[in-house]
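Student: Curious how this folds, go ahead:
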Amino acid sequence: MLPLAYRGVGKFVAPLMLALLASCATPATFQGMVADRYDVARQHPVSVSVRTSGGSETSATGKTQISNNEFAKALTESISKSRVFSRVVPSGGDYLLQVVIVSLEQPTFGGTFTVKMEAGWTLKRSDGTVVWQEAIRSIHAVSVEEELVGVTRLRVATEGAARENIKKGLAKISRLNL
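Tutor: As a prediction, the model looks like this:
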């Protein structure tokens, strides 16, 4: 039998452990960063290669992050769905699209999680000539009514900010004369 001082500790330890386990961060997924609709002015009949950087991996005890790999997959899928370019190739495309995640501002707690993202977009011809370069900012908010669990709410808000950034970037590229 436990000493009197330790009786009832289980009532507090078990819920605390469950809360800690339930609050493990989950990474942003490429599926959550791909939009359903795009504002495309023109579809360019050329190929593009995609490179992403500035992302980071999610640790179990940290906040949701966007990995370079998942962001590249989301960008590739978005280009394919929007048809801004005729096709995405692993390397040697007519153009190279480089997107660097510059900042990701995320809340620590609250009812509505608002995530702000800034990414630097650069489009180059295959000869290295810069055709277009711009910093794109996006924002996405998810309320407790939309998603009750905090870690999931943060992941969904982060994916939404990335999705909006991709939509804005592709819309701007579709307005270029390539």
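Student: Please make it C-alpha for all contacts and neighbour counts, starting now.
Tutor: Noted.
Student: which SSE is the residue positioned nearest the centre of the chain in?
Tutor: For the chain, the residue lying nearest the average C-alpha position, counting by CA atoms, centre = their mean, turns out to be residue 162 (3.6 Å). Residue 162 belongs to helix 150-174 when elements are defined using DSSP states H and E.
Student: doesn't residue 128 fall inside a helix?
Tutor: No - residue assignment for residue 128, taken from DSSP: H, G, I helix; E, B strand; the rest coil, gives coil, which places it outside any helix.
Student: Could you check how far it is from residue 93?
Tutor: When CA to CA, to the nearest Å is applied, the distance between residue 128 and residue 93 equals 11 Å.
Student: So the residue nearest to residue 147 when sequence neighbours are not counted versus residue 94, what's the distance?
Tutor: Counting by CA to CA, 6 or more residues apart in numbering, the nearest residue to residue 147 once its immediate chain neighbours are dropped is residue 153, at 5.3 Å. Between residue 153 and residue 94 the distance is 39 Å, computed by CA to CA.
Student: Same drill for the two, tell me which one is more crowded.
Tutor: Here residue 153 and residue 94 are set side by side on neighbour count (other CA atoms under 10 Å), and the busier one is residue 153, at 23 against 17.
Student: quick one more, to check against the first:
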Amino acid sequence: MTTIGTNALRGAAICLVVSACAAPAEKTAMVPTEISLVSASSPYRANVKKVDTYGGQETNPMLMSQISADDFKVALTDALKAAGILNPSGRYAVRADILSLKQPMFGTSLKVEMTVRYNVIDSNDRIRLDRTIESVYTAAFSESLIGVERLRKANEGAARDNIARFLRVLGSAATGGVAVTS
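Tutor: The predicted structure is shown next:
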């Protein structure tokens, strides 16, 4: 076995023993908790055919919980479906670029700040909406005694609130996670 393989096995064994390995943000936990159908007057109602996401980062179990572009795409797509925005024959595409995910290294309350730039692009490749949305979520110590789980929850809350804010821009009433003040 190679040195890299041996080190990976040791790392995995330590993770199992300590049971505090970093896990990626869960897709379903990033979807806003309450989503209403987009208003009938919104030009985006049943009019977005695809979603593309960029940025983010895969989680390394030995480091910190992260949000990958693929997982964020699933959450955003699910939210757009719930709001009545997604339709395979629509004329718009949504592009979401995760610009930053600011995370603390440690602490009792973990505050995560997320910035995502959203573009709604028409079938002629013209940008119809360009919005950068910032969100913040603080996971209190009471949410989890284990720091890596608390960080994952803070990531999920920041993503959930970010998506909810974007849905509100498109005309849907949506609520994300409530930030705990620290």
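Student: ok, back up a step: so for residue 128 and residue 93 of structure 1, which sits in the more crowded spot?
Tutor: Neighbours per residue, other CA under 10 Å: of residue 128 of structure 1 and residue 93, the larger number sits with residue 93, 17 against 10.
Student: which residue lines up with the residue nearest to residue 147 of structure 1 in structure 2?
Tutor: Taking TM-score structural alignment as the criterion, the aligned counterpart of residue 153 of structure 1 in structure 2 is residue 150.
Student: For that match, which residues are in contact?
Tutor: Under the criterion of CA atoms under 8 Å, 6 or more residues apart in numbering, the contact list for residue 150 of structure 2 reads 110, 139-141, 143-144.
Student: at 7 Å what do you get?
Tutor: For residue 150 of structure 2, the set of contacting residues under the criterion of CA atoms under 7 Å, 6 or more residues apart in numbering consists of 110, 139, 143-144.
Student: What span of structure 1 is the strand or helix carrying residue 137 of structure 2 aligned with?
Tutor: Assessed by DSSP H and E, residue 137 of structure 2 sits inside strand 127-139. Mapping strand 127-139 of structure 2 onto structure 1 (TM-score structural alignment) gives residues 130-142.
Student: So for that stretch, what gets flagged as buried?
Tutor: Residues 136-142 are the ones in stretch 130-142 of structure 1 that count as buried (16 or more other CA atoms under 10 Å).
Student: same deal with stretch 28-36 of structure 2?
Tutor: By neighbour count, with 16+ other CA under 10 Å as the criterion, the buried positions of stretch 28-36 of structure 2 are 28-32, 35-36.
Student: and those as TSV, adding distance to residue 119 of structure 2?
Tutor: Converted to TSV, these look like this (distance: CA to CA, whole Å):
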residue	distance to residue 119 of structure 2
28	23
29	23
30	19
31	19
32	19
35	20
36	21
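Student: so of those residues, which ones are in strands?
Tutor: In strands, defined here by DSSP state E, the members of the buried residues of stretch 28-36 of structure 2 are residue 35.
Student: what's in contact with stretch 151-160 of structure 2?
Tutor: The set of residues external to stretch 151-160 of structure 2 that reach it, using CA under 7 Å, 6+ apart, is 23-26, 29-32, 65, 110-114, 135-139, 176-177.
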